[in-house]
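attaching a predicted model along with its sequence, questions to come.
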Amino acid sequence: MAAHAGDKSNFTFRFLPQRTFQSLSSSDTVQRLRKWSMQGRLCAQAFGFDENFQAYCKDDFFMAFFRDPNVISDLKLLSDSSGRWINLGAEVKKVEAISIPCTQISMSFFDRLYSEEIVRENGHIVKCLDNFCDPFLISDELRKVLLIDDSEKYEVFSPLDRQEFLFCIFKHLCLGGLLCQYEDILDPYLETTKTIYKDLVSVIKEPQTKNICVTSVVFKVTAYDENGMCYPSTKSHEQSFAYMVVDPLKRHVNVLYHCFGVGELSF
């Protein structure tokens, strides 16, 4: 159910500029994002809030988020017209927040890529004949598994697996931006996925079982103004996204944002 502008909420928010995301600023990540045409178009921000969060209140929560003066003045997005970073500015009329499962705590989730021979033992991604799944060029078995639902090994990841936040990050990095240069080996994708995921998601160790469990709650969010979709972009694209990672214990919201296009080039 979408939230509309008339809905009432007591949530207030504050921008947390001191919360930095090292996963996106490390030299290795910057170099990779530039190669994948995502550098300068992918960002993370943090906001704090002052009330208890319950997942069933997500619609009210995110409507309050987008209508809060601190969010309006500090939430970043890329202008479709100028390509420059701007603040939200627009008066949001409606918000859609889709719950994204976030249960994974190990990168062994991706071991099946090796066992199913999508990736060789030495880490090299198996190549295939070039194909297109508009607008993406498919030249290897990894992208076939990610994009072509009638491919031989698509079911290596179940529908529930594909909804997992860890998988979503991985897929977005693999597909990249408009001028993405694909990797020949898997490790850069896995390493970058892991560092971003750990930077965004909170976990705790349960005292009795000693098991690690995720405490963050994740949503994929779209906002609309009087003219239609305004966030994360005015144009719908699989690679334009905004994930809101809510930590109910710390009362923080981490925002992972990307707008599809041509990333910063290296000279």
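Sure thing, it's come through.

C-alpha from now on. contacts and neighbour counts both.
Fine.

quick one: the strands in this protein?
With DSSP state E, the ranges of strands along the chain come out as 3-4, 13-15, 42-49, 76-78, 85-87, 94-100, 127-133, 136-140, 203-205, 212-214, 217-225, 228-231, 241-247, 252-258.

I'd like these as JSON lines, with mean neighbour count appended.
Shown next, in JSON lines, are the strands of the chain (neighbours: other CA atoms under 10 Å):
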{"stretch": "strand 3-4", "mean neighbour count": "19"}
{"stretch": "strand 13-15", "mean neighbour count": "19"}
{"stretch": "strand 42-49", "mean neighbour count": "20"}
{"stretch": "strand 76-78", "mean neighbour count": "22"}
{"stretch": "strand 85-87", "mean neighbour count": "14"}
{"stretch": "strand 94-100", "mean neighbour count": "21"}
{"stretch": "strand 127-133", "mean neighbour count": "12"}
{"stretch": "strand 136-140", "mean neighbour count": "18"}
{"stretch": "strand 203-205", "mean neighbour count": "13"}
{"stretch": "strand 212-214", "mean neighbour count": "14"}
{"stretch": "strand 217-225", "mean neighbour count": "21"}
{"stretch": "strand 228-231", "mean neighbour count": "20"}
{"stretch": "strand 241-247", "mean neighbour count": "24"}
{"stretch": "strand 252-258", "mean neighbour count": "23"}
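
so which of those strands comes closest to residue 58?
strand 94-100 (7.1 Å; CA to CA).

who touches the closest one?
1-5, 58-59, 62-63, 163-165, 217-225 (CA atoms under 8 Å, 6 or more residues apart in numbering).

measure how far it is from the centre of its chain, please.
How far strand 94-100 lies from its chain's middle: 13 Å, per CA atoms, centre = their mean, to the nearest Å.

could you give the angle of it to strand 241-247?
70 degrees (axes from the mean of the first three to the mean of the last three CA atoms, to 10 degrees).

just checking, residue 67 touches residue 89?
No - between residue 67 and residue 89 there is no contact under CA atoms under 8 Å: 9.6 Å.

and the two? which has more neighbours close in?
Between residue 67 and residue 89, counted using other CA atoms under 10 Å, the more crowded position is residue 67 (19 against 16).

can you tell me which residues contact the residue nearest to the more buried one when sequence neighbours are not counted?
Once flanking residues are discounted, residue 67 sits nearest to residue 92: 6.6 Å by CA to CA, 6 or more residues apart in numbering. By CA under 8 Å, 6+ apart, the contact set of residue 92 is 5, 63, 66-67, 223-226, 230.

second structure for comparison follows:
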Amino acid sequence: MAAAEKREQLFHFTNLPGKKCLSLENSATTDLLMKWSMKDTIQVQYYSYDKLFQSYQKDDFALDFLTDSQVMSTLSVMSSRGSWGGLGFKAAKVEVEPVPCAITSMTIFDRLQEEGIVRESGSIMKCFDEFYEDFQISDELRKMLLMEDSDNYEMYSDEERDELLLRLFKHLCLGGAVCQYEDDIKPYLDTTKALYKELISVQKDASTQDLRVTSLVYKVKAWDKDDHQFYPSEDDHEQTFAYLIVDPLKRHVTVFYHRWGRGIFG
């Protein structure tokens, strides 16, 4: 955790308003996000930065980002009332969690069928309704994702669940506050794949010719000078998050943000 004291800003940022997350803007995806109650509560924004970034600088990088004048004036956040606005506060303290991001294949999801969570047809196995915090669980997929006492919870290790790909999949499967869940796995997998491919950067390894993820990913929280958490929101929730996805080669950072709630139109 890093705190803002009297320190020189190391990194400066420039908003890239012309860059869009196309995988979230096509009509098929927007229809799904509407169904999942995420369309009005999710945001992807892009920035460039001015100096070489290395992973040991993650705390300074995030603190500089959330105190930078251009970020302060352009970064969108959702209020507790469900309306979008500016950041509102300058960060005085940040918590930066490194997120593993090494997977370059969707084969990890083959286990869903192998373990009987998904039928060969793609339909998701149902179960008796249960409630876990804010979520209604009516199928084996959500039970596996949320409940540690599920028979299938250990089909993915803690290390695998930490991976950005698995996190994206879980976020999409759980959806927003009034989510209409899918009966078939395909929409979740297709949307996860498209979004993941657009959010991360990859490079071919010269010696093996295998693809390698070059992005560095961090989950970020921030507090103001009065020690009140304000980013990504005032309260923690499974479906409230802000990821900074850094491309150290292009010197770009992508902000992938979502706040649990119904949104201004929900």
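All right, it came through fine. None of the values given here were measured: they were computed from a predicted structure.

picking up where we left off before, of the contacts of residue 92 of the first structure, which are still contacts in the second structure?
Contacts conserved in the second structure for those, using both residues aligned by TM-score structural alignment, their matches' CA atoms under 8 Å: 5, 63, 66-67, 223-225.

chain neighbours aside, what residue packs nearest to residue 184 of the second structure?
Residue 184 of the second structure sits nearest to residue 123 (CA to CA, 6+ apart), 4.2 Å away.

thinking again about what came up before, to residue 107 of the first structure, which of the strands of the first structure lies closest?
strand 212-214 (13.9 Å).

CSV for the kept ones among the contacts of residue 92 of the first structure, including distance to residue 101 of the first structure?
Shown next, in CSV, are these (distance: CA to CA, whole Å):
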residue, distance to residue 101 of the first structure
5, 27
63, 21
66, 23
67, 26
223, 20
224, 24
225, 27
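
how big is the offset of the top helix by length along the second structure relative to the first structure?
When the second structure is parsed with DSSP state H, its longest helix is helix 186-199. Once the two models are superposed, helix 186-199 of the second structure sits on average 0.6 Å from its counterpart in the first structure (mean CA distance after the TM-score superposition for the first structure).

what sits up against that helix?
Contacts for helix 186-199 of the second structure (CA under 8 Å, 6+ apart): 21-24, 29, 32, 106, 122, 165, 168-169, 172-173, 245, 254.

cutoff 6 Å now
23, 169 (CA atoms under 6 Å, 6 or more residues apart in numbering).

over to stretch 255-262 of the second structure?
41-45, 176-177, 239-244.

which stretches in the stretch 1-150 of the first structure count as helices?
Assigned by DSSP state H, counting those that start in this stretch, the stretch 1-150 of the first structure shows helices spanning 22-25, 27-35, 58-67, 69-74, 112-115, 141-147.

please name the nearest non-neighbouring residue to residue 131 of the first structure.
Using CA to CA, 6+ apart, the closest residue to residue 131 of the first structure is residue 138 (5.0 Å).

same thing with residue 246 of the second structure?
For residue 246 of the second structure, the spatially nearest residue (CA to CA, 6+ apart) is residue 253, at 4.4 Å.

distance check, that neighbour against residue 201 of the second structure.
Counting by CA to CA, to the nearest Å, the gap from residue 253 of the second structure to residue 201 of the second structure is 11 Å.

please apply the same query to residue 101 of the second structure.
For residue 101 of the second structure, the distance to residue 201 of the second structure - CA to CA - is 10 Å.

over to residue 38 of the second structure?
Residue 38 of the second structure is 24 Å from residue 201 of the second structure, by CA to CA.

of the two, give the one with the bigger neighbour count.
More crowded of residue 38 of the second structure and residue 201, by other CA under 10 Å: residue 38, with 27 against 19.

please identify the residue most distant from the middle of the first structure.
residue 208 (32.2 Å; CA atoms, centre = their mean).

any idea how far it is from residue 233 of the first structure?
The value you get for residue 208 of the first structure to residue 233 of the first structure, if CA to CA is used, is 45 Å.

can you check residue 217 of the first structure too?
23 Å.

next one: stretch 190-203 of the first structure to chain centre, how far?
The answer for stretch 190-203 of the first structure is 11 Å, by CA atoms, centre = their mean.

cool, and stretch 188-196 of the second structure?
12 Å.

could I get the buried residue list for it?
For stretch 188-196 of the second structure, burial by neighbour count (16 or more other CA atoms under 10 Å) applies to 188-189, 191-193, 195-196.

follow-up on the earlier one: save the strands of the first structure as a markdown table, and put in distance to residue 266 of the first structure too.
Shown next, in a markdown table, are the strands of the first structure (distance: least, CA to CA, whole Å):
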| stretch | distance to residue 266 of the first structure |
| --- | --- |
| strand 3-4 | 42 |
| strand 13-15 | 31 |
| strand 42-49 | 16 |
| strand 76-78 | 20 |
| strand 85-87 | 19 |
| strand 94-100 | 34 |
| strand 127-133 | 26 |
| strand 136-140 | 22 |
| strand 203-205 | 36 |
| strand 212-214 | 37 |
| strand 217-225 | 31 |
| strand 228-231 | 28 |
| strand 241-247 | 24 |
| strand 252-258 | 19 |
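
of all these, which one is nearest residue 112 of the first structure?
Between the strands of the first structure, strand 136-140 lies closest to residue 112 of the first structure; by CA to CA that is 16.0 Å.

from the chain's centre, how far out does that closest one sit?
21 Å.

contacts for it, please.
Under CA under 6 Å, 6+ apart, the answer for strand 136-140 of the first structure is 126-132.

any chance of those residues in JSON lines, with distance to residue 157 of the first structure too?
Formatted as JSON lines, the contacts of strand 136-140 of the first structure follow (distance: CA to CA, whole Å):
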{"residue": "126", "distance to residue 157 of the first structure": "17"}
{"residue": "127", "distance to residue 157 of the first structure": "19"}
{"residue": "128", "distance to residue 157 of the first structure": "19"}
{"residue": "129", "distance to residue 157 of the first structure": "22"}
{"residue": "130", "distance to residue 157 of the first structure": "22"}
{"residue": "131", "distance to residue 157 of the first structure": "21"}
{"residue": "132", "distance to residue 157 of the first structure": "21"}
